[in-house]
Structures are given as structure tokens and as C-alpha cells.
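**Student:** With the sequence up front, the predicted model follows.
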Amino acid sequence: MAFPDTDALALYGHAITLDLVTTISESIFCSAYGICFAIALYSIFRRGFTSRVRLIMLFVVIYLYAASVAQWALDMRNAFVRIHSLLMVPDVAIADRAYQPTAKYSALQVALFMFNMVIGDAVVIWRTWAIYQRVWSIVLQCICLLATFVFALADVICTSNGNIKTQSADASKICPLAEGTAWTLSIVINITCTKLIGWKAWRHRKMMQQLFPGKTGKMSGEKTLWILVESGFVYSLLWTIVFFCDARYHWDYASQVFTSLARQMAGMYPTLIIVIVNLQRTVWEEPLTDIVGTGAVSRALQWAPNSNGSAMTDTFRTERGEIHPDAGIGTTRETPVMQ
């Protein structure tokens, strides 16, 4: 009986270990996502379905989670199939055993991940628009989102048809760059949106310090903005790490852990944004009683209509905001006092 040589055994062991690392790490991340998904459903049902925006929220949350669970299930299936193939299919070359039984699902896995990433970026852009209520704030991000979708679609097509690179000169140029370009554009979208939300949070804090110099701590609306900034920073950092790990250290154990995290984070992060928005009160929902005297006075200051009869709130004629119950965060426009 002929036994495989040392190199072949090392290849076996390395491939099996990578499968185990991927399976265990992604199972942990998927479980954490399940908790986040349950909280998201609770936050949506708690507020009710009084508008189409909340119905869209529910659809997005369910789709993202279903796609992430499908990715986890495919990765689990592929791991077990590869282990079986490596150990129990001797009539296939060792170099091909880890890939042959799972190749037909590669395009589906790429599609699930890429489109989760695109939808997640769309949620981030929606958050930025809801805070600013200005088209200029999302023009660049929308262009990047469209380009991300195009390159994501190209990556799926290239993965599903392995021979397309040799059949078309254009495909041979686009396919090697499609995935990396989509990742880069996604990182640009998240960094840009995080900076814009951070700028709004800083402006709001400076305004509150001028209006209420004796007030310590952050108001709930401001806390929501800073939570969005911090989570956006962490997500952008993780996305950048995963991008470089996947590009340079594809078979490293740490790379596999980060890649498993990315598969779940693509859906988890936008779900977290929806949770934060639904569970936190808006800037204009928080009472001003603790800031400026009695409740009657604070309500008058908070909800008094403008002289022009609009639905906008005029607080000390310094900051004007619109009430957007479905957006989750009140938007503000500062007058020259802050400029």
C-alpha cells in the first residue's frame, strides 16, 4: 500500500485545519448575528408598520439575515464535502480535491456576499441622507454604490463562467479587478458616510454647548449619532483589514477568520444601524425638561410652530429641525450662529 508523501500530508492537514477554522469562526459570528437579527425584529415590530419605510426596513433585515445564513450553510456544507473529498476520494489528484466538489457553488457564494455588501452600503447611504436631508450629501456615495453594484455583478459573472476570461479580451481585463474594485468602493462609501455623520454630530454638540453651557453629558440624539460614527469607523477598519488579508494572505488562518467575519458583517452592520435607529429616540424626541426648567416651558420650546406655519420646530430661533419619525434621527440645519 502506497502512502502519500510528507508534502501531501501537510497539504491535507493545512486544508482541513483551514476548513475547521472557517467553520468554527463563522458559526460564532453567525450566532452573534442571530441575536442582532432578533433585536432588529423586536425594534421594528415595537414601532409598528405605520409607513412603507418600516416595511422596507423589515424586508431588508430579513433578506440580509437569510442571505448570511445561506452563506454560513454553504460554507458548512463545503467544509464537510472538502474534508470527505480529501480523505475518502483517492482517485482525484490531491491538488484538486479541495476545490472540485465545491466549485459549482462558488458563484452563488460570491453573489450572496457581494449583494449583501451592496445592500448594506445602501442602508449606510440612507442613514446619511436621513440625517442631512440634502441630496449633495449622498451624490458621491450613490455614484460609488452604482459602480460597486456593476463590479459586483461582473465578479459574479466571472466566477460563474470560468472560461469567460479566455473568451473575451475585455473580460480578461475586468475579471481580475472586479472583486477588489467593489471592495474598495464599498470602503470609500463607508468612510465618507462615517465622516459626514461625524461632522453632523460634532456640529450638533457644539451647538448644544452654546445653547446650554451648563449641560453635561450627551443628549440621546447626539449619542445615537456618535454610536453611528464609532460603529462606522470600526466597520470601515474591519473592511480594510479583510480586504488586505484576502488580497495578500488568502490561506493564512487569520485571513480565514476575518473572511468569515466579513461574510456575516456584510449583513450584520446594516442590521445594527437599523437597531440603533429604532431603539434610540430622535434628537427632537428627547425632553428638554432637564435642560431648561419646567415641562410646560420645555414642551413649548420644543414643539412651538414657526411663524410661517410650517411643521418645523424653532428652538430659541437658533436651530431648526424637521421631524422625521421614519428616518429615526431628527435632522438639523444650523443658522449663522454656528457658522
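**Tutor:** Now that the structure is in, tell me what you want to look at.

**Student:** Only C-alpha atoms from now on, for both contacts and neighbour counts.
**Tutor:** Will do.

**Student:** Mind listing residues that contact stretch 105-119?
**Tutor:** Contact with stretch 105-119 is made by 60, 64, 67-68, 70-71, 74, 145, 148-149, 152-153, 155-157, 159-160, 186, 263, 266-267, as judged by C-alpha atoms under 8 Å, 6 or more residues apart in numbering.

**Student:** Tell me which residues of that stretch come out buried.
**Tutor:** Of the residues in stretch 105-119, 107-119 count as buried by neighbour count, 16 or more other C-alpha atoms under 10 Å.

**Student:** Can you say which of the contacts of stretch 105-119 are buried?
**Tutor:** 60, 64, 67-68, 70-71, 74, 145, 148-149, 152-153, 155-157, 159-160, 186, 263, 266-267.

**Student:** Just those residues: which are in helices?
**Tutor:** 60, 64, 67-68, 70-71, 74, 145, 148-149, 152-153, 155-157, 159-160, 186, 263, 266-267 (DSSP state H).

**Student:** Tell me, how many residues neighbour Met1?
**Tutor:** When neighbours are counted by other C-alpha atoms under 10 Å, Met1 registers 3.

**Student:** quick one: it from Ser85, how far?
**Tutor:** 20 Å (C-alpha to C-alpha, to the nearest Å).

**Student:** Val156 now?
**Tutor:** 26 Å.

**Student:** Same question for Pro287.
**Tutor:** Pro287 is 63 Å from Ser85, by C-alpha to C-alpha.

**Student:** Neighbour count: those two, which is higher?
**Tutor:** Set Pro287 next to Ser85 and count neighbours by other C-alpha under 10 Å: Ser85 wins out with 20 against 15.

**Student:** Quickly find the element holding that one.
**Tutor:** Per DSSP states H and E: Ser85 is located in helix 52-88.

**Student:** Name the next helix or strand downstream of that helix, please.
**Tutor:** The helix or strand immediately downstream of helix 52-88 is helix 94-97, counting by DSSP H and E.

**Student:** Next up, a structure to set beside the first:
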Amino acid sequence: MATSQQDSDSALQRIGSGIIKDVASIVAASVLYGIYLILICFSVKGILQKGWKGRASLFQLLATVALFVIASFLWAENFGVLVKRIQFALIDTTLGTIDQRLDLANLDPVTRRLRAMNDVMFVFEYIIGDLLIVWRVWILYSRATIIGLSLFILWLAVFVTGMGFVICDIKTNFARFLDQVLTPHSGTCINLGSSSWPLSLVLNLVATVMLGRIIWMRRSAFRRIGGRHIVRTSRVDRVLSILVAASTVYMILGMLRLAIFGQATEPRVAFFIEVVEYMTEIIVAMYPTAVFVFVLNEGQLSSHEVASFNASNIRLPSTAFTRPNRGLAERPGPTPSTDFKPDQPKGIMVTMDEVVADV
């Protein structure tokens, strides 16, 4: 009798720990998802107001909507799995003893297939998000061929390994989730998945360094001409700084998610990993949208603000934000306001209009 009571208490402890862990993860993800709902409204509204029929705007719109749909699926799937587990463990008492119900809650084929789809959709999520990152950095580097090609090759590596992981899972009918013993094919799927996400983080690291390089080169050039105080007040530099900061936070959370591929047997570590995992699934989609909304807001606050400078001994072709002239005559118009005093030199243009138009 005492043994039976101890077994029951142990099972209840496992159920309680699992529920607390899942609920905490869902709550953390739900807070981010609520913020994401607000951001997606501003993002879609901003794209439509800019005119979504252009190729760049249409791409931004489709990618933004796709990321939101995927993030919504992941959030709903996590919530559904939690409800299903509670139903098995605590509500459907006719399914067997508490230990049997607990095993069923963890090993049910339906919930395990949902977990498999979670991994698949997450791959699509960061592939789309990384493509937006590549596009943004390429635009900020004035569509430089070497920059675009280098980032595209990195993204292609993410795409190939990610899609290989998805195809492998589908061809094996998600055996690594449904079989207790891993098959050789299941190991291949795991290896592909373990390669794709780190490659995505490498891509984000490279993009962050390149964005930081733009800020560093601009500030170094301004220091040489005695205009350091101007850079600090430039809205363009504020946008670049927020891009770098957002990318850094994104990478930190991504590195934490890598711990999932390890063996976290410590309960507190496992708890932390699951919370980070759920949050990352929302952040991967929210990150490009949040950056776009921030840049759009900065552009509305200063739609014609220009930060410019020129010096005979300073050349920053890689940091020019304006598009090439393409041989078209410029239309006459009023000179935009600047962050500079009238006697300061002008030259390379860095406009918020250009950043908002392409980011």
C-alpha cells in the first residue's frame, strides 16, 4: 500500500513539474506573441501605405505574413500539446493508471507528430527570416555584388541543410519522434537539423558584424573631420544601432537554443531550455517585423532628414545608402533639412527615406 502511494506521489510530482514547465513556457511565448500581434498590424499597415505592388514591398509583405502564420501555428501547437497532455494525465481517468496515463501523455502519436511538425515549421521560419536579413544587409551595402553573393551562399547552406532535415523527416515518417529506438535515417535527420540552425546563427553573426562595420566606418570618418557629435544624433545611426542590438539579442537566444541539441538532464536547465525554445519560436518571426516597424517609425518622424558629409581624403563607398543614379536626371526640389550646420561639408547621402524604402 505504501509502495502504491509512493508511486502515485511520484507520478503526480512528474505531472506537476511538467505542467509548470509547459505553462511557464507558454506564458513567456504568449507575452511575446501579444507584442507580435501589435507589431504585425503596424508592419502590414506600413507596407500597404508605402505601396505593396512593387517587388521589394511585395516580398516584404509576403515574408512578413508567412512568418506570422508560422509563428501562430507554433504558438497554437505548443498550447494544444499542453492541453492534450493535461487531458491524458488528469482528466481521462478511464485510460488506465496514473502512470499509464502519464506515459500516454508523453508518447501519444498525435502529440509527437505535432512536435515533429513544430520542428519542420521552425526550419521554414528561420529560413524566411534569414532571407530577409540577407536582403536588408545587401541593400544597406548598396547592392554590392560580393556582399550579396557571400551572404546568399551562407543562406543557401542554411536552406539546403534545413530542407534536407525537413525532407529526411518526411521520408522517414517522423520516425525519430515515433520510434523509441533511433534508426540510422533518424540520426541523419538529427545531424541535418543540428547543422542548419548553427549555420543560421553564423549567418546572423556575419550580418551583425557587417552592420557594425557600417557604424564604425561612419563614426571613424566623422571623427577625422571633427563631426563626431553629429553621428550621435543621426537618426540613420540610431537605426543601424538598433539593427545591431536586435541582431545581438537574437543570436544570444539562438545560442541558448543550441543547448536543446545537448543532453540537459538537470531539471532547472531543462526548464530554462524549454522556456527559451518557446520564446525563440516567436522571436525568430518577430525580429524582422520589429526592426521594420522601428525603421518605419523613424522614417515617419523624420521623412526627409538627411545625414551627409564629404571630405577629399575620406571615401566610404561601402556605406553609401543611396541607390545609383542609373543615368536619370534628378528632379529639382527643396533641399532637405540636415543634422549639420550650414558650413559643414556635404557629400555622401544617408537618408531615412532610403532606409525605410528598402529595409
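**Tutor:** Looks like it arrived, so ask away. Because the structure is a prediction, the values reported are computed rather than measured.

**Student:** care to give me the TM-score?
**Tutor:** Here the TM-score for the pair of chains, by TM-score structural alignment, normalised by the length of structure 1, is 0.79; 315 aligned residues with a C-alpha RMSD of 3.7 Å.

**Student:** about what we covered before: in helices only, show me the buried residues of stretch 105-119 of structure 1.
**Tutor:** Those of the buried residues of stretch 105-119 of structure 1 lying in helices (DSSP H): 107-119.

**Student:** closest to Glu230 of structure 1 among those residues?
**Tutor:** Distance ranking of these against Glu230 of structure 1, using C-alpha to C-alpha, places Met117 first at 19.1 Å.

**Student:** nearest spatial neighbour of Tyr235 of structure 1, skipping sequence neighbours?
**Tutor:** Using C-alpha to C-alpha, 6 or more residues apart in numbering and skipping the chain neighbours, the partner closest in space to Tyr235 of structure 1 is Tyr269 (7.3 Å).

**Student:** you'd agree that neighbour is in a helix?
**Tutor:** Yes - if the criterion is DSSP: H, G, I helix; E, B strand; the rest coil, then Tyr269 of structure 1 is within a helix.

**Student:** now the helix or strand Thr332 of structure 1 falls within, how far from the centre of its chain.
**Tutor:** Assigned by DSSP H and E, Thr332 of structure 1 belongs to strand 331-334. The chain centre lies 25 Å from the centre of strand 331-334 of structure 1; the measure is C-alpha atoms, centre = their mean, to the nearest Å.

**Student:** can you check stretch 235-243 of structure 1 too?
**Tutor:** 11 Å.

**Student:** That one vs structure 2, average offset?
**Tutor:** In this overlay with structure 2, the average offset of stretch 235-243 of structure 1 from its partner residues is 1.3 Å by mean C-alpha distance after the TM-score superposition for structure 1.

**Student:** what does that stretch correspond to over in structure 2?
**Tutor:** On structure 2, the counterpart of stretch 235-243 of structure 1 by TM-score structural alignment is residues 250-258.

**Student:** List the contacts of the matching stretch.
**Tutor:** 197-198, 201, 204-205, 273, 276-277, 280, 283-284, 287.

**Student:** elements contacting the longest helix along structure 2?
**Tutor:** The longest helix of structure 2 (DSSP H) is helix 2-50. In this structure, helix 2-50 of structure 2 makes packing contacts with helix 55-86, helix 98-107, helix 267-301, judged by 3 or more C-alpha pairs under 8 Å, 6 or more residues apart in numbering; DSSP states H and E.

**Student:** Now do that helix: distance to the chain's middle.
**Tutor:** 19 Å.

**Student:** Which position in structure 2 pairs with Val257 of structure 1?
**Tutor:** Under TM-score structural alignment, Val257 of structure 1 pairs with Val275 in structure 2.

**Student:** all helices of the stretch 201-350 of structure 2, in order?
**Tutor:** Counting by DSSP state H, counting those that start in this stretch, the stretch 201-350 of structure 2 has helices at residues 228-233, 235-257, 267-301.

**Student:** Please work out which residues of structure 1 line up with stretch 30-38 of structure 2.
**Tutor:** Counting by TM-score structural alignment, stretch 30-38 of structure 2 pairs with residues 27-35 of structure 1.

**Student:** how about CSV for the contacts of stretch 250-258 of structure 2, with distance to Ile230 of structure 2 added?
**Tutor:** Supplementary listing: these in CSV, determined by distance: C-alpha to C-alpha, whole Å:
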residue, distance to Ile230 of structure 2
Trp197, 39
Pro198, 38
Leu201, 33
Asn204, 29
Leu205, 28
Ile273, 43
Val276, 39
Glu277, 41
Thr280, 36
Ile283, 33
Val284, 33
Tyr287, 28
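
**Student:** which non-adjacent residue is nearest Val23 of structure 2?
**Tutor:** Leu82 (7.7 Å).

**Student:** Quick one: map the one you found onto structure 1.
**Tutor:** By TM-score structural alignment, Leu82 of structure 2 lines up with Ala79.

**Student:** That match against Asp19, yeah?
**Tutor:** Yes - when contacts are counted by C-alpha atoms under 8 Å, Ala79 of structure 1 is listed as touching Asp19 (5.3 Å).

**Student:** ok, now which ones touch Leu145 of structure 1?
**Tutor:** Counting by C-alpha under 8 Å, 6+ apart, the residues that Leu145 of structure 1 touches are 118, 121-122, 185-186, 189.

**Student:** hmm, back to that, which ones are touching the match of Leu82 of structure 2?
**Tutor:** By C-alpha under 8 Å, 6+ apart, Ala79 of structure 1 lies in contact with 19-20, 23.

**Student:** one more time with 10 Å, if that's ok
**Tutor:** Contact analysis of Ala79 of structure 1 by C-alpha atoms under 10 Å, 6 or more residues apart in numbering lists 15-16, 18-23, 73, 85, 98, 102.

**Student:** Just give me the closest of those residues to Ala40 of structure 1.
**Tutor:** The closest of the contacts of Ala79 of structure 1, once distances to Ala40 of structure 1 are taken by C-alpha to C-alpha, is Ala73, at 21.7 Å.

**Student:** count of neighbours near that closest one?
**Tutor:** By the criterion of other C-alpha under 10 Å, Ala73 of structure 1 has 15 neighbours.

**Student:** same check, this time on Gly34 of structure 2
**Tutor:** By the measure other C-alpha under 10 Å, the count of residues near Gly34 of structure 2 is 10.
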